[in-house]
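A.B. asks: I need the structure of the sequence given here:
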Amino acid sequence: MVTMKRIHNKEDIVQIGLDLVLSKGFNATGVETILKQANIPKGSFYNFFSSKEEFALAIIDRYVADRNELFFPIISDESVSPLERVKKSFEKLIAIFEDYDCSKGCLLGNLGLEMSDHSENVRQCLEQALEGWTTGLSGLLLQAQQEQAIPANLDVEMLAENLISSFQGALLRSKIKKSPEPLRNFIHFYFDIFLVGKEEQ
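C.D. replies: From the prediction side, this is the model:
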């Protein structure tokens, strides 16, 4: 008889919880469900987390760390132009979304919709994560601007934030439509139309 290995490591529980929340949503993922999936005794959850809110903060931190690790080879590849690296970072996220049959989406957007009005700590953590994403993109966009790949009069921080906001909206639409088409349109409009042809503007 095969027995499941018990998980006693906090990081393992965070990863299992992250996967569950991405699939089911935060409020629909009960502590009992996490404990069962992790195969740990009832009540052990609170040995690691003082509350479910603290658990939410932990899965956000894990998600951001995973995304930073995912993005690093893309954004650090100096053989590719800065604007192309921005494009490739979004295309990587879209590919992951397609691999999950247009489900799950982005934890930051999902929790933003579900939790921002109910937990100030979670809202602030999400805002910090999105600000970090914005900072990373704006750095690449500034390089693109210095190379005259995008217009000099663009506010790169505002552009970075708008890219993320537009991506999140397209992601939500793709989840509802069960099609990556809105995300592909996002790529097309920004990187094939809006941010090209500087000399014609």
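A.B. asks: make it CA atoms for all contacts and neighbour counts henceforth
C.D. replies: Will do.
A.B. asks: and the one residue sitting closest to the centre of the chain, what does it touch?
C.D. replies: Among the residues of the chain, the smallest C-alpha distance to the mean C-alpha position (C-alpha atoms, centre = their mean) belongs to residue 106, namely 4.4 Å. The contact partners of residue 106, by C-alpha atoms under 8 Å, 6 or more residues apart in numbering, come to 22, 168, 171.
A.B. asks: List the contacts of the second one.
C.D. replies: Think residue 168. Residues in contact with residue 168, defined by C-alpha under 8 Å, 6+ apart, are 106, 109.
A.B. asks: how far away is residue 140 from residue 166?
C.D. replies: Distance, residue 140 to residue 166, using C-alpha to C-alpha, to the nearest Å: 18 Å.
A.B. asks: Residue 10 too?
C.D. replies: For residue 10, the distance to residue 166 - C-alpha to C-alpha - is 34 Å.
A.B. asks: ok so, going back, turn the contacts of residue 106 into JSON lines, columns for secondary structure.
C.D. replies: Compiled in JSON lines, the contacts of residue 106 are given as follows (DSSP: H, G, I helix; E, B strand; the rest coil):
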{"residue": "22", "secondary structure": "helix"}
{"residue": "168", "secondary structure": "helix"}
{"residue": "171", "secondary structure": "helix"}
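A.B. asks: Next, the second sequence, to be compared with the first:
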Amino acid sequence: MANLKRTREDILEAVIDTVHRQGLTATGLSELFRLSGASSGSFYNYFESKQALGHALIDFEWEKLEKNVLEPAVTRHESPIDQVFWILDTLEAKQTREPFCGGCLLGNLIVDLVEQDDSFREHLQTVFARWEGAIAQRLHAGRDQLLPATDPDLLAAQIMTVIEGAMLMGKLHRDTQRLHASFDVARQLLTLALKPA
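C.D. replies: Okay, here's the model as predicted:
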């Protein structure tokens, strides 16, 4: 029986793994209702459309990324450069958990949604700019550890590109060794930009 008292967060949490694995486009409304345990009326009380759910999932995933990856890096490491290494390690570990090597949900939604609706393109561009900006901010803060010719903004963009590529290839191959090797490319980019010890 549907739980009519499901909260907005309950619904997002209930559907996110399925959307992560198969995409929002391929997930029908009846499946979303079933997964969420909410009646259609309760569901539409929070999300006026499937498109609105997609936007909510983007924000929900970004909030989780901030809370579970970006913010804890600061408390675990004083060095901004060590924070970037920790972020890479944490993202890699996240990929080996559920859904196993499922790729980046936000990256998957680029493939799934941006050609259908420009509002998704704009929303995801904003989120990825924040994510890249969080890495760039740490690289600027750790500038004294970087080679003088290093451009922190360019390095952040390169690291982001490798991260997304690593997660995409991880999803394709479902191979943890390949995933690790791909994340090592991002680590090597950062290592090569460091001043000699």
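A.B. asks: Over in the second structure, tell me which residue corresponds to the residue nearest to the centre of the first structure.
C.D. replies: Alignment of residue 106 of the first structure against the second structure is given by TM-score structural alignment, with residue 104 as its counterpart.
A.B. asks: Ends of stretch 43-50 of the first structure, what's the gap?
C.D. replies: 11 Å.
A.B. asks: go on, stretch 46-54 of the second structure?
C.D. replies: This stretch, stretch 46-54 of the second structure, spans 12 Å end to end (C-alpha to C-alpha).
A.B. asks: So which bit of the first structure is that stretch matched to?
C.D. replies: The alignment of stretch 46-54 of the second structure onto the first structure (TM-score structural alignment) spans residues 48-56.
A.B. asks: Now that stretch: buried residues?
C.D. replies: Of the residues in stretch 48-56 of the first structure, those with enough neighbours to count as buried (16 or more other C-alpha atoms under 10 Å) are 48, 55, 56.
A.B. asks: Same check on stretch 82-98 of the first structure?
C.D. replies: Using 16+ other C-alpha under 10 Å as the test for burial, stretch 82-98 of the first structure gives 82, 83, 85, 86, 87, 88, 89, 90, 93, 94, 97, 98.
A.B. asks: so how far does that stretch sit from its counterpart in the second structure?
C.D. replies: Compared with the second structure after fitting, stretch 82-98 of the first structure deviates on average by 1.1 Å (mean C-alpha distance after the TM-score superposition for the first structure).
A.B. asks: what does that stretch contact?
C.D. replies: With C-alpha under 8 Å, 6+ apart as the test, stretch 82-98 of the first structure has contacts from 71, 74-75, 77, 103-105, 137, 140-141, 143-144, 149, 180, 183, 187, 191.
A.B. asks: cool, and stretch 136-156 of the second structure?
C.D. replies: Judged by C-alpha under 8 Å, 6+ apart, the contacts made with stretch 136-156 of the second structure from elsewhere in the structure are 79-81, 83-84, 132-133, 135, 189-190, 193-195.
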